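Student: would you be able to build a 3D model of this:
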Amino acid sequence: MRFMSLILINEDKVPAGGPSEQLMQDMGKLIEEMSAAGVLLDTAGLRPPAEGFRMHWDHGKLTVVDGPFTESKEFIGGYAIIQAKSKEEALEWTKRFLQVHGDAWELTCEVREMEEAPELA
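Tutor: Now for the predicted structure:
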């Protein structure tokens, strides 16, 4: 089973200076452990919403809006794709990811099982 974890961050709750050196070291260790266990398939942080754009398709009409997006203070700060034997295993790995951040961060991870792509001809 493959799962995608979307890391949601409230921009008002990010610690001053962003991730600490200790957090980056601890995250590196967790990523190494997950990779060695064959659980972590891909992960990355995302650039701030102010540097992105949104495209909207509405009945044949395309609209493009550059960031920042004023409608929301919460944004996707990164993602991870993991392979787990069960939803419970995915939950445990996600819990460890959140705990690595310590008390300085407020994060939410939305975790969803991925549909398998149909075979290409």
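
Student: use CA for all of it now, contacts and neighbours both
Tutor: Will do.

Student: which SS class is T43?
Tutor: Look at T43: counting by DSSP: H, G, I helix; E, B strand; the rest coil, its state is strand.

Student: burial count for it?
Tutor: Burial measure for T43: 15 neighbouring residues, criterion other Cα atoms under 10 Å.

Student: here is the second sequence; please produce its structure so I can put it next to the first one:
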Amino acid sequence: MAKYMLIMRATDETVVAYQKMDFQKIMDDMGAFNEEMIKAGVLVAGEGLEDAADSVVVDYSTDTPVVTDGPYGETKELFNGFWILEVASKEEAVEWAKRAPLAGPGSKAEIRKVTELDQFPQDNEHIQNERAWRESTGQL
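Tutor: A predicted model of the protein is given here:
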């Protein structure tokens, strides 16, 4: 089994389209999808995000990081939330993503494999400390 993150992405056009939709229907559709993943035993975590207008960006392009407050000008893509699934393959993660209730203009899901702790050099002090922390919190 491997973990995959399904990243909900949208555009300004998507946001406008969702504002015109029935919020209760959105909640019902998303809730049903989440329950389906829970019953299948694949959902590890999932969260939605607040409006990008309330966010900040830390830009590391210069020696001193620059912090910019939202709202932003035209946004080509927004990261709206995520699910983390534990599934047998990328193909299975894709199948779950295809069921997500994310219809609409500019709405997308990006699928990325989560790097596991065992993929890093195990003789690294920081990896050993993280492993100890994860074990102490029941994550491993």
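
Student: my guess is E110 of structure 2 contacts A10, does it?
Tutor: No: between E110 of structure 2 and A10 there is no contact under Cα atoms under 8 Å: 10.6 Å.

Student: more crowded one of those two?
Tutor: Counting neighbours by other Cα under 10 Å for E110 of structure 2 and for A10 shows that A10 has the greater number, 22 against 14.

Student: what range in structure 2 matches stretch 28-44 of structure 1?
Tutor: Stretch 28-44 of structure 1 falls opposite residues 31-47 of structure 2 when the two are matched by TM-score structural alignment.

Student: skipping adjacent residues, who's closest to the residue minimising distance to the centre of structure 2 in space?
Tutor: With distances taken as Cα atoms, centre = their mean, the residue of structure 2 nearest its centroid is F82 (2.3 Å). Across the structure, with Cα to Cα, 6 or more residues apart in numbering as the measure, the residue nearest F82 of structure 2 apart from its sequence neighbours is I7 (4.5 Å).

Student: could you pull out the strands for structure 1?
Tutor: With DSSP state E applied, structure 1 shows strands at 2-10, 40-45, 53-58, 61-66, 74-83, 107-113, listed in chain order.

Student: compute the inter-axis angle for the fifth one and strand 40-45.
Tutor: This means strand 74-83 of structure 1. Our comparison of strand 74-83 of structure 1 with strand 40-45, counting by axes from the mean of the first three to the mean of the last three Cα atoms, to 10 degrees, yields an angle of 160 degrees.
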